[in-house]
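Trainee: my questions are about this predicted structure, shown below with the sequence.
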Amino acid sequence: MSIYLNGCATQPRQSVDLQEYLKGFLGKSSTTIQQELNLRSLGFQIAHVPQKTSNQLIYTILRPLSIPIPMVSNVEMGGNPVPIQSGTLGSNSYDVNFNCKVIFQLKNDIAESIQYEGKAC
């Protein structure tokens, strides 16, 4: 018996270079950043409203990733692909949300630098 597994994962491409875009907010106040930064209009999903502390302004970007369920080609069944059962009936993929935290480091309420945390940055 021969079994072949096939699978792939794709991530939606963003048309905007996020890091280059965000550099334009350096030197601006946290209030200005919150008023002018609209990540949703750029095609990004945001987890919630930005978190603000005395020295940070934090945005959490969600990056949904759809991972197709692998298909098995069984030579004894004529080579036709057969989905592997995953416990969730009717679903052809796993949906996972990775996140990226964009952290504006503030000094006197002015953005001085940007840090990125997370697997989706």
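Mentor: Happy to help now that I have it. Please read all numbers here as calculations on a predicted model, not as lab measurements.
Trainee: only C-alpha atoms from now on, for both contacts and neighbour counts.
Mentor: Will do.
Trainee: can you pull out the helices in this structure?
Mentor: 18-23, 30-36 (DSSP state H).
Trainee: included below, for side-by-side comparison, is a second structure:
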Amino acid sequence: MKPFIVSSLSSICFLLLQACSNAPAQNHTVISSTKIALPDYLEQYIGQDVSSIRRQLNLHKLGYETLGSPIQTSNQLSYTIVRRIQIPTPMPTMRSDSSVGAIPIPTATPYYDVQLECQVHFLLKDNIAQSVQYQGKACKGY
């Protein structure tokens, strides 16, 4: 009986290792180490007029994804940057009284897609950028 238990446990360990090694690859957003820091890049636009900023600022070229077009009011020009992340779905835990051979069944999607936003606001005076402010959880990583 003891060799059967050892053999069964070995088979289960092998199956679990195979399942982990064959898990689908997850696409994560990787920020290149050569990417220009967002605050450093945006500082160069302070002192410029709105039309120059709208014409020259290209966040896509730097690898940032934006949501929609910039929004302009009398006192600010705002851009929304989106950071998409994937949060792994937790694997179900096996109960201690489960029978030998019980294997957790993976969910259909191994992760949750989450979209975090960062609002970039150029504060304007007479259509000239006076400063830049950031708002949102996604801004912390830039």
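Mentor: Done, it's in. These numbers were taken from a predicted model, which means no experiment stands behind them.
Trainee: returning to what we had before: of all the helices of the first structure, which one is nearest residue 121 of the first structure?
Mentor: Closest approach to residue 121 of the first structure among these is made by helix 18-23 (9.0 Å; Cα to Cα).
Trainee: check the fit of that closest one onto the second structure and give the mean distance.
Mentor: Its aligned residues in the second structure lie a mean 0.4 Å from helix 18-23 of the first structure after superposition (mean Cα distance after the TM-score superposition for the first structure).
Trainee: indicate which one of the helices of the first structure is closest to residue 91 of the first structure.
Mentor: The closest of the helices of the first structure to residue 91 of the first structure is helix 18-23. By Cα to Cα, the value is 31.6 Å.
Trainee: can you check which part of the second structure that closest one sits on?
Mentor: When the second structure is aligned by TM-score structural alignment, the counterpart of helix 18-23 of the first structure is residues 38-43.
Trainee: tell me the spacing between residue 75 of the first structure and residue 4 of the first structure.
Mentor: Here the distance between residue 75 of the first structure and residue 4 of the first structure works out to 9 Å (Cα to Cα, to the nearest Å).
Trainee: for residue 95 of the first structure, same thing?
Mentor: As judged by Cα to Cα, residue 95 of the first structure and residue 4 of the first structure stand 23 Å apart.
Trainee: quick revisit: which residues do residue 75 and residue 4 of the first structure both contact?
Mentor: With contacts defined as Cα atoms under 8 Å, 6 or more residues apart in numbering, no residue is adjacent to both residue 75 of the first structure and residue 4.
Trainee: cool, thanks, signing off.
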